[in-house]
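Pasting a predicted model and its sequence here:
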Amino acid sequence: MADQSLKAHWRCLLACFLLCLSPLQYGLDFGLIGGFQAMPCFLEVYGYRDPNPMNPLGWNLTTVVQQLISSLMTIGAFAGSLGAGPMSVYLGRKPCVWIACVLCCASNAIMQGTTSIGALYVGRTLIGISNGFFMTFGQLYIQEVIPARYRGASIASFNVFTSLGALVGTVVDNFTAKMQDKQCYRVPLSVIYAVPAIIFVCLFFIPESPRYLVSKGKFEQARKGLVWLRPTGSNIEAEILSIEEAARLDKEMSESTGWLDLVRRPLDRKRTMLAVGAVTTQAASGAFFMIAYGTYFFEMAGVGNAFENSCILSGVGVAAILFCVAIMPRFGRRRRFLTTSLIICGITQLIVAVVYTKRDKNNPEMTGKLIVAFSIIYIVAYNGGMSSFAWVVGGELPRQSLRSYTFGAAAGVGFLGAWLAAFTAPYFINPASLNWGPQYGYIWFPSCLLAAAFVFFFIPETKDRTLEEINELFEAGVPARKWAGYRTSTPSSSIQEKPLPATANTIEGGAIGKPIADASVEMVEDVVHHDHHHGGRRSLEQV
């Protein structure tokens, strides 16, 4: 049995850690831009003087400008995610991340060097495209190289860096907001260069995804990459044979790879809808409203120090995801975490809306404390369950040959939902428009409940399943509610670590009478080799 310890997989985890830095820039962007909209010096350049006594800043952005500054980045991310499918198929995972690094630095330079609103819009769009690349290609790589046991925790770590970036951005804004010139926002933008520079250089030292290389017929390169990623003594040959067999069957199912293939076969159509739905639950939770406009929201609601409150939220968010990373390998049930966290997100936003509606205008301090308190509960639920598990499931469910297309489409639709939230939010919270403030939560409460119902009834449990096992479960037509207890033809890591009774599920022709957990390496290879000559994988009962 292969060593499943963290120490044994240190090189693979190191490669995944590097790709986990990708969303750090994404989080930085959200944290920084959210704070800029509450900086008088930034508002003087891109906004107008606002005599409205309800505006404590004295300056404001028009609703349209506020919409575009936040939503153009999301539109760019949407375009970048949709482009991930064809780009990844032809270029691979690593080259696309290099492109994202270059594009990120170029777009950031535009935003630093301009005072033109048009040029700012261009910079926001381009950095959005790079963010779409970072979020999609980084997660694709991790999904394909990490052992099943650590996949959930690795993608959760991916989200740790999103929240960490948002925290760093908010803290930097808090210190530079006191500057009385354009440096108040130009200095924070300089921080963005660090992430793409580190990733660009370190990518030279890690291998391309072995699953991608197998899909392109580069078997020797795939084997070398797997040897680098896996510890000494791991069952490299059995794993590479399993990947090759899955790729062969995948190719037999569909001779082409393109957008239409996502919906051509009923099963691929189902997998696409589930992946898209899983990722879109993030937008349905209303999180992007809080992420994009948190500081501005607190400022206009008159809830204490807006920058300090945003720092608190970001810090709590990081702690929540770290807790999620720690418990996910052992308790990482996708459906349970997603459903519970969505319900909590909905209830907390409803409470915040009710508290603000029934507020005592003679005691604004108490109202402010309650809003911040329930906002903290919301961010714990979102970061501790929603954000991590939604991306994990969205990346696990697609078929291998269509993974970049399906996950790109899922990320794209997710970003489209985020754009919708970012684009419409100013109409509700800006004093120059509806001025709802925290009452905006009334809209997100039913949205969260609908998303929770979707997860509960349709999303299958994928904990500790390899990507090949997930493919087998779909092909076997196993209902979502029965995934957790279903035995596939290849034992998962969870089964390997918990040996079965000697009377259950033996395999003929190799280790007669042995339980699956104790089957030898040679036996697993025999099963894969035998299936290769009989047209595909079989269930345990057939083997």
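Arrived safely, thanks for sending. Numbers count the residues shown, from 1 in each chain.

From here on, just use CA atoms for contacts and neighbour counts.
Will do.

need the contact list for residue 122.
residue 107 (CA atoms under 8 Å, 6 or more residues apart in numbering).

before we move on, which element is it in?
Element membership for residue 122 (DSSP states H and E) is helix 117-145.

which parts of that helix are buried?
120-145 (16 or more other CA atoms under 10 Å).

cool, stretch 195-203 as well?
Applying 16+ other CA under 10 Å to stretch 195-203 flags 195-196, 199-200, 203 as buried.

Tabulate these (CSV), appending distance to residue 353.
CSV is the format used below for those (distance: CA to CA, whole Å):
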residue, distance to residue 353
195, 37
196, 39
199, 41
200, 44
203, 46
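
Next, check those against the helices and list the overlap.
Among the buried residues of stretch 195-203, the ones falling in helices (DSSP state H) are 195-196, 199-200.

nearest to residue 464, of these?
Comparing these against residue 464 with CA to CA places residue 199 closest, at 28.4 Å.

Secondary structure element for the nearest residue to the closest one once chain neighbours are set aside, which one?
Nearest residue to residue 199 in three dimensions, chain neighbours excluded: residue 18, at 6.6 Å (CA to CA, 6 or more residues apart in numbering). Residue 18 is part of helix 10-20, with elements assigned from DSSP H and E.

Can you list the helices and strands that that helix packs against?
Counting contacts by 3 or more CA pairs under 8 Å, 6 or more residues apart in numbering; DSSP states H and E, helix 10-20 is packed against helix 117-145, helix 148-176, helix 194-202, helix 219-229.

Please tell me how far the third one is from the chain's geometric centre.
The chain centre lies 20 Å from the centre of helix 194-202; the measure is CA atoms, centre = their mean, to the nearest Å.

Name the next helix or strand downstream of that helix, please.
Next in line after helix 194-202, if elements are assigned by DSSP H and E, sits helix 210-215.

another one to put next to it:
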Amino acid sequence: MESMEKSVDTEGVRQIPSLNDTGRMQDIGEESRRATELEHRMSFKQGLKLYPKALGWSSFFSLGIIMASFDPQLLGSLYATPAFQKDFGILFNGGYIITASWQTALGMGNPLGQIVGALLAGYPLEWYGRKKTFGVSVIGTSAFIFNQFFARSLPVLLVGELIGGLILGMYVTIAPTYASEVVPIALRGHLTAFINLCFVIGQLLANGVIAETSQLNNHWAYSAPFALQWLWPAIILLGLPFAPESPWWLVRKQRYEDAETSLNRLSSSSVNNKLTLAIMIETDRLEYEMETGTAYLDCFKKVNLRRTEISIGVFVIQALSGIYLINYATLFFQLAGLDTRQSFDMSVGLLAVGFVGTCIAWCLLSVWGRRRIYNIGLALMTVVMFAIGFLDLAPDYLNKKGDIWAECILMMIWNLLFNISVGPICYTFISEVSATKLRTKTIAIATATQAVFAIGMTVGIPYMINPDQGNWRGKMGFFFGGLSVVSLVWCWYRIPETQGRTYEELNLMFERKVKTRAFKNYKVV
């Protein structure tokens, strides 16, 4: 890859030709083919060396995901915080609890926000670009935190969660879109998978903070964690003016000189980005000829429907397999039989394991690809969920500490497997299978659909898990295990292997209706 600059003549692609100029477009097509060959030959280490700035800016845009995951995890942990229970809850069996109905209402903020926020994000992302949309969203986040910080009643807190959730939902569309558009093939899977790590970091920080502040007996037990959320907007707003815009967005706006400038800012000086620009123009031209479209309805046209289905499916499976149970991890551990301190410590450990899992996924991505990691991981998660369910059937369960600890440890193993497979690989898939013209809208639709299922889980889990309702405890493993079996069957027949493919190649493969299991070895001519 170090010889990339030697592979292009000095004339390069200085003036981008019109799509109507056949001769010049043939030149662009040749440059595109040469760029594709170079991308295929690039190793992960070479990618790190040539694109360190792209790595940094992609990670920077993913900071929004930390905010998006911190808030719901914080809220779920507060349900087990004594000061929060006392100030916002009701008396039950000599103690205080937050009722299932209020847990459901408060938990609606994030999934409802993902539905509305993700779909709304598709418009400004295309009109104004990734950078401006991200900046306005961060400013909005800063404002809604005031509502949470000063809330002293559940209705006021509910308003803050609902309004804030609208903005937080936008980050789930912004981050994978930007990450997939600023790095080469060699880094694309790792940077999109990094989004899952940001989810874990947000959850880990929330549980870590609550593990300490939960010992306080006044409002600072929950006000301090809310205030901590202002840290991320401050960091982002300081760095955002220096961030480069997505070159793919600039190409679609026919701002070719700006796109090349952006590419130069994202790569090292040894990279000749005229070739990279050529492949972007060629891909954009191909999608124009395929009538890919740019509207939400175009995602459901025959040429795009399969891609939209895959994006929705891999994202929805996160909810179906049980990830929203993690938001109630502290409460789950309490109801399983651990004391308050042990429950908070286990929750922190649970998320630390998730962090390790995503790092393992980075190593596996270069060896196994996407499809194998996703399917094997989901299969193992299904087995663990059923094991949790069967453990809870043990006679006199609450008096058997060994069974209680075994159930909690299995929950940690499940989370490790999720963050190796279904968690991070989902964001890689939704970024790679979507057409470049429809990427923001396809990701938005997938995010919104997943959020619909999340609402179902947000409504159902409190009633399944709360002691004044279903009190299922570990029997929830049967529920999520059963849903995982159905999901696994769909995955086997519908998820293709996208590793090592340029967006142009993926366009051609989907247009030619290549069978799912033929994707891996298919030769694009």
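Yep, that arrived. Everything numeric here is computed off the predicted structure, so don't read it as measured data.

Quantify their similarity with the TM-score.
The TM-score (TM-score structural alignment, normalised by the length of structure 2) is 0.88; 481 aligned residues with a CA RMSD of 1.6 Å.

buried sites along stretch 369-381 of structure 2?
So stretch 369-381 of structure 2, judged by 16+ other CA under 10 Å, has buried residues 369-375, 377-379, 381.

Which residue in structure 2 aligns with residue 26 of structure 1?
Applying TM-score structural alignment, one finds that residue 26 of structure 1 aligns to residue 68 in structure 2.

The helix or strand harbouring its match against structure 1, how far on average?
Secondary structure from DSSP H and E places residue 68 of structure 2 in helix 63-78. With mean CA distance after the TM-score superposition for structure 1, helix 63-78 of structure 2 departs from structure 1 by a mean of 1.8 Å once superposed.

quick one: the most centrally placed residue in structure 1 from residue 112 of structure 1, how far?
For structure 1, the residue whose C-alpha lies nearest the mean C-alpha position (CA atoms, centre = their mean) is residue 391; its distance is 3.9 Å. Using CA to CA, to the nearest Å, one obtains 31 Å as the distance from residue 391 of structure 1 to residue 112 of structure 1.

Contacts only, for the residue nearest to residue 199 of structure 1.
For residue 18 of structure 1, counting by CA under 8 Å, 6+ apart, the contacting residues are 199, 202-203.

just to revisit the earlier point, and the match of residue 26 of structure 1, how many residues sit next to it?
Neighbourhood size, residue 68 of structure 2 [other CA atoms under 10 Å]: 25.

How about the one 5 residues further on?
The burial metric for residue 73 of structure 2, expressed as a neighbour count using other CA under 10 Å, is 26.

Would you agree it is in contact with residue 207?
Yes: using CA atoms under 8 Å, residue 73 of structure 2 makes contact with residue 207 at a distance of 7.2 Å.

and residue 446 of structure 1, which of the helices and strands packed on helix 10-20 of structure 1 is closest to it?
Per CA to CA, nearest to residue 446 of structure 1 of these: helix 148-176, 25.1 Å.

how big's the offset between whichever helix or strand comes after the closest one and structure 2?
Counting by DSSP H and E, the next helix or strand C-terminal to helix 148-176 of structure 1 is helix 183-190. Helix 183-190 of structure 1, aligned to structure 2 and superposed, deviates on average by 0.7 Å (mean CA distance after the TM-score superposition for structure 1).

how far out from the middle of the chain is helix 183-190 of structure 1?
Per CA atoms, centre = their mean, the centroid offset for helix 183-190 of structure 1 relative to its chain is 27 Å.

Could you check it and say which residues are buried?
So helix 183-190 of structure 1, judged by 16+ other CA under 10 Å, has buried residues 183-186, 188-189.

Could you measure from residue 251 of structure 1 over to residue 194 of structure 1?
40 Å.

okay, those two: which has more neighbours?
Counted by other CA under 10 Å, residue 251 of structure 1 and residue 194 do not tie: residue 251 has more neighbours, with 15 against 12.

which one is that one nearest to, not counting chain neighbours?
residue 401 (7.5 Å).

so who does that neighbour touch?
With CA under 8 Å, 6+ apart, residue 401 of structure 1 has these contacts: 215, 247, 250-251, 257.

got it, and residue 127 of structure 1?
By CA under 8 Å, 6+ apart, the neighbours of residue 127 of structure 1 are 73, 76-77, 103-104, 107-108.

and which of those residues is nearest to residue 315 of structure 1?
Closest to residue 315 of structure 1, out of all of the contacts of residue 127 of structure 1 and judged by CA to CA, is residue 73, at 23.6 Å.

these two touch, right, that closest one and residue 125?
Yes: the criterion here is CA under 8 Å, and residue 73 of structure 1 meets it with residue 125 at 4.8 Å.

if we can go back for a sec, following the helix holding residue 68 of structure 2, which helix or strand shows up next?
Taking DSSP H and E, what comes next after helix 63-78 of structure 2 is helix 82-88.

roughly how far apart are the equivalent of residue 185 of structure 2 over in structure 1 and residue 155 of structure 1?
Using TM-score structural alignment, the partner of residue 185 of structure 2 in structure 1 is residue 148. Computed as CA to CA, the residue 148 of structure 1 to residue 155 of structure 1 distance reads 11 Å.

More neighbours: which of these two?
residue 155 (28 against 24).

The more buried one: what's it in contact with?
20, 139, 142-143, 388-389, 391-392.

at 7 Å what do you get?
139, 388, 392 (CA atoms under 7 Å, 6 or more residues apart in numbering).

Which of these are still contacts in structure 2?
Counting by both residues aligned by TM-score structural alignment, their matches' CA atoms under 7 Å, structure 2 reproduces these contacts from the contacts of residue 155 of structure 1: 139, 392.

if we take the contacts of residue 155 of structure 1, which one ends up nearest to residue 98 of structure 1?
For the contacts of residue 155 of structure 1, the nearest to residue 98 of structure 1 is residue 139 (14.5 Å; CA to CA).

How about residue 190 of structure 2: what's its closest non-neighbour residue?
In this structure, residue 190 of structure 2 finds its nearest non-sequential neighbour in residue 362, 5.7 Å apart by CA to CA, 6+ apart.

Could you do residue 226 of structure 2 as well?
Per CA to CA, 6+ apart, closest to residue 226 of structure 2 is residue 149, 5.5 Å.
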